[in-house]
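In: Got a predicted structure plus its sequence, pasted below:
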Amino acid sequence: MSQPTAVPSRPDAASPADPQELAAALEATGYLPDEGLATAAFLALAMHRPLFLEGEAGVGKTALAHALAEVTGRPVHRLQCYEGLEASQALYDWDFGRQLLHLRAAEAAGEGADTATLEAGLYDRRFLLARPLLQALEDSPSVLLVDEVDRADDEFEAFLLELLSDYTISIPELGTVRAEVPPLVVLTSNRTREVHDALKRRCLYHWLEHPDFEREVAILRRRLPQVTEDLARQVARATAKLRSLDLLKPPGIAEAMDWATALHTLGARELDPDTAARTLGAVLKYREDTDRVHALTRGALFG
């Protein structure tokens, strides 16, 4: 096996000096973290450790990775996990179509006599299709977002753990690739199943709660400046009430933003019971949840 090839890195943006400076930088991008999340993200950057984020869907796990990429000036490479995800789909694959065209062109040019040379040419770097994991190592320094890792299989978890141990990838035909600067890895989980302890031990861990009332109002006002203060506060208050119910899918920040946008689009100046009932599709995504809310006294819930 050849020696690992270190990928040259681009100049990285100046790293924040402390969690408070990182929080301020994130706020400038429109992402408002609490003190605990800002500290966890700062430590992940400073210690070159993966950051494992768990929490309900819609609390801002994925958005944090994109905000960190903006703050640090790094490209972000996102791997969306799903059941049956294989290493080749996450790592790299060979472009068989281009290889075949290369083979036919070589044969037509009379270059097929030297079989060894021809075969070696088929596994040139230009025929390699880099997937997110390899892209994150080659595009150094970068942000690697492994989204919804809880949806992947146990086998993929084991493969990912090996990758995160030394940030190298072995390509039998080409050698080993190693990032000069380890990517900032953000793993997210909606906790549809428990992720193995071995992977969690490799990471810094943070559980994301739904924001408190004042912070959610601040998020709505920052991300949706066209929405009035009063409407933002009413949406945040109503969304908190919905989260207190036994719903299949409690609304997250993204749904609260959709709801506020829908109300603004309709020209609503306040969230009254009738308008709330007509726009529930912006904040609730399951029929059972909608039916449950409709069955309650709307005035008591949204008044």
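Out: Thanks, I have the structure now. Numbering: from 1, shown residues only.

In: contacts, neighbours, all on C-alpha from now
Out: Will do.

In: what's in contact with stretch 136-149?
Out: 7-12, 62, 65, 68-69, 74-82, 132-133, 157, 167-168, 177-190, 195 (Cα atoms under 8 Å, 6 or more residues apart in numbering).

In: one more structure, for comparison:
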Amino acid sequence: MAQQVASEIAHVRHFTNTEQVAQDLAGMKYLADNATSQAIFLADALAKPLLLEGPAGTGKTQLALSVAEITGSRLIRLQCYQGIDEARALYEWDYRKQLLAIQRSEDDDVSNVFSEDFLLSRPLLDAVRSEEPVVLLIDEVDQLDVEAEALLLEFLSSYQVSVPELGTVQATRTPLVFLTSNNNRELSEALRRRCLFLHVDYPSPEREREIIAARIPELSDQLTGRIAETVAALRNMDLRKNPSVSETLDWAQTLSLLNVTEITDEVVANHANILLKHQGDIELIRSELAPTS
């Protein structure tokens, strides 16, 4: 691996070209198209965060998990939610430990309790302080409100975290950073311009057939093709939540376990609760597939 040092941050590249990315992901049974492989290669080569945006269930999170395993990196995950604050995303002080230190102190000087010994790292600071390779997954960033989103900007710009009592904590090596968004709200331009961008959509029927075949090879080519076609048709319906890739795989595994060799309307109706997780969607599908008298 080539090593480059810029602004005192070691940049260790994991991939030599786009083809290596695709091959390594395929080894993890994650079948990436050229746009995905290229985006990961460039994020690694340029040391830039990669924003993955698209519908829920298209494999965005799994992509980051696969890259962490491929590169042998430590995975650090920040699961975003409404109301998250600095103490959950960046760091907080160990107040109990500080209080004990003050009580044991023989003088009134409390400045020593604001040292790294009393600092609790949360995901962003943890990624900065890590001495081993890191893949940082900032998952569902669109769940944050605008104020909380601003907490990410310094880190995304320069891989550093400012702690007023200590100064700036700078990463010693660049982490690979993935942000995922289900596009539930528009992200700020400030965040977007700090990242490379990749839209991740549902795979085409042919690509999904290949994914099924890679994960569940015991199924026939004909059956995997019919599964992919059926799921694609469901996604074109007016559903509250389309079937995800993982739900497609769950259904394919179900068909294998039950020794189903042919997909009929009755099979789809009976298994609707595996592909769909809202009762309204299940009832819609079953009514569409119900035999007419």
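Out: Great, that's in hand. Computed from a prediction, not measured in an experiment: that's the story for all the values here.

In: rewinding a little: PyMOL command to pick out the buried ones of the contacts of stretch 136-149 of the first structure?
Out: If you want just the buried ones from those in PyMOL, going by 16 or more other Cα atoms under 10 Å, the selection is:
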select buried, resi 7+9+62+65+68+69+74+75+76+77+78+79+80+81+132+133+157+167+168+177+178+179+180+181+182+183+184+185+186+187+188+189+190+195
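
In: Let's see which of the contacts of stretch 136-149 of the first structure end up in helices.
Out: If you go by DSSP state H, those have 62, 65, 68-69, 132-133, 157 in helices.

In: still on that earlier bit, in strands, which of the contacts of stretch 136-149 of the first structure appear?
Out: Residues of the contacts of stretch 136-149 of the first structure located in strands (DSSP state E): 7, 76-80, 168, 177-179, 184-189.

In: Where do the strands of the second structure begin and end?
Out: Using DSSP E, strands in the second structure cover 3-6, 9-12, 50-53, 74-79, 91-93, 119-121, 134-139, 160-163, 167-170, 176-181, 196-199.

In: a markdown table for the ones you listed, including distance to residue 104 of the second structure?
Out: Below are those laid out as a markdown table (distance: least, Cα to Cα, whole Å):
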| stretch | distance to residue 104 of the second structure |
| --- | --- |
| strand 3-6 | 43 |
| strand 9-12 | 39 |
| strand 50-53 | 47 |
| strand 74-79 | 35 |
| strand 91-93 | 18 |
| strand 119-121 | 19 |
| strand 134-139 | 37 |
| strand 160-163 | 25 |
| strand 167-170 | 26 |
| strand 176-181 | 41 |
| strand 196-199 | 50 |
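
In: Go through those and name the closest to residue 279 of the second structure.
Out: Residue 279 of the second structure lies closest to strand 176-181 among the strands of the second structure, at 25.3 Å (Cα to Cα).

In: how close does the closest one sit to the first structure?
Out: Here the mean offset of strand 176-181 of the second structure against the first structure after fitting is 1.0 Å, by mean Cα distance after the TM-score superposition for the first structure.

In: so that strand aligns onto which residues of the first structure?
Out: Using TM-score structural alignment, the residues of the first structure aligned to strand 176-181 of the second structure are 184-189.

In: With stretch 82-97 of the second structure instead?
Out: The alignment of stretch 82-97 of the second structure onto the first structure (TM-score structural alignment) spans residues 83-98.

In: Tell me the buried residues in the matching stretch?
Out: 90-92, 94.

In: and that stretch, how far from the chain's centre?
Out: Averaged C-alpha coordinates place stretch 83-98 of the first structure at 20 Å from its chain's average position (Cα atoms, centre = their mean, to the nearest Å).

In: same question, stretch 235-255 of the second structure
Out: Centre to centre, stretch against its chain (Cα atoms, centre = their mean), the figure for stretch 235-255 of the second structure is 19 Å.

In: got it, and stretch 194-205 of the first structure?
Out: Chain-centre distance of stretch 194-205 of the first structure: 17 Å, with Cα atoms, centre = their mean.

In: Could you do stretch 233-242 of the second structure as well?
Out: Per Cα atoms, centre = their mean, the displacement of stretch 233-242 of the second structure from the mean C-alpha position of its chain is 23 Å.

In: and it, which stretch of the first structure?
Out: Taking TM-score structural alignment, stretch 233-242 of the second structure hits residues 241-250 over in the first structure.
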